[in-house]
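Chemist: dropping a prediction and its sequence here:
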Amino acid sequence: MVEQRLTDGRRIAQFLASEVTGHGDALAALSVTDADPDTDPTPDGAFAYGIDRDDDRVASVFVQPDRARVEFEHAVDVAVDAAREEGLRVRPKAVEPPQTLVFVEDGAQVKRVLSVLRSVVAA
């Protein structure tokens, strides 16, 4: 049996966007905004789109060649805890205002990021 993994940053970000917009639960309040479908991945991460709630940015998604990065801008402490519980690689970012970086290195991790988004929305 051939094991296939989705490890292309752009494809992971596209999958995440479709999952965010395709759910009717707590994620229904979120929308994908400012999307740039022609974003080319860069080693530092190129902006792909925002995830907003009522015109307020909750997170931004960046694409790198081998992963996507979600930068949470709201409920950053909740995002840290939820990402760790989901087994995702997470790093608080010491900027003003603070942010939480969550790395999505495989398409299978997208479902776990959705759980983090639900926790952030509920906070």
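Modeler: All right, it came through fine.
Chemist: only C-alpha atoms for contact and neighbour calcs from this point on.
Modeler: OK.
Chemist: quick one: secondary structure of the residue most central in space within the chain?
Modeler: Nearest to the mean C-alpha position of the chain, by C-alpha atoms, centre = their mean, lies residue 70 at 3.5 Å. Of the three states, residue 70 takes strand under DSSP: H, G, I helix; E, B strand; the rest coil.
Chemist: how much space between it and residue 64?
Modeler: To residue 64, residue 70 is 11 Å away according to C-alpha to C-alpha, to the nearest Å.
Chemist: comparison target, given below:
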Amino acid sequence: MVEDRLSHGKRIAQLLASEVTGHERSLSSLSVTDSDPDVEPTDDGAFAYAIEHDGEQVAEVFVQPDRARVEFVTEMATVADVAEQEGLRVRPKAVKPARTLVFVENGAQVKWLLPALRVVATE
């Protein structure tokens, strides 16, 4: 039986990395850094890679068994608004410095995250 949706955290994160490093012009200032190709999902989320904009870290991506979690460290309010408008689950993370968490629960939602990535790509 073929699964209808990609819902494995590591594969979702790989798909997201492909979008970031792909050929979309609006994301060309973003890069994937500090990647761990051997990362294995954990319940709390294992660090997979960081996303940088012109050398400054803007987000970190973590993998859980059934989703990827993107923790934005810049433009957090705007990212939260844009991601929610796209239908993604969003919540703040009360740490210093604060973060905005966006949950990507299947492969199709990677495309929903692109508008939020465009926000940090143009800051």
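Modeler: Perfect, I can see it now. Since this is a predicted model, take the numbers as computed values, not measurements.
Chemist: residues touching the residue nearest to the centre of the first structure, list them.
Modeler: Neighbour list for residue 70 of the first structure: 59, 60, 61, 62, 101, 102, 103, 104 [criterion: C-alpha atoms under 8 Å, 6 or more residues apart in numbering].
Chemist: what residues sit buried inside the host helix or strand of residue 16 of the first structure?
Modeler: Assigned by DSSP states H and E, residue 16 of the first structure belongs to helix 9-21. Residues of helix 9-21 of the first structure classed as buried: 9, 10, 11, 12, 13, 14, 15, 16, 17, 20 (neighbour count, 16 or more other C-alpha atoms under 10 Å).
Chemist: so which of the contacts of residue 70 of the first structure sit within helices?
Modeler: Secondary structure defined by DSSP state H assigns none of the contacts of residue 70 of the first structure to helices.
Chemist: tell me the one of the residues you listed nearest residue 29 of the first structure?
Modeler: Nearest to residue 29 of the first structure, judged by C-alpha to C-alpha, of those is residue 59 at 13.3 Å.
Chemist: what number of residues lie near the residue nearest to the residue nearest to the centre of the first structure when sequence neighbours are not counted?
Modeler: With sequence-adjacent residues excluded and distances taken as C-alpha to C-alpha, 6 or more residues apart in numbering, residue 70 of the first structure is closest to residue 61, at 4.6 Å. Residues lying near residue 61 of the first structure (other C-alpha atoms under 10 Å) number 25.
Chemist: residue contacts, residue 61 of the first structure?
Modeler: 13, 47, 48, 49, 50, 51, 68, 69, 70, 71.
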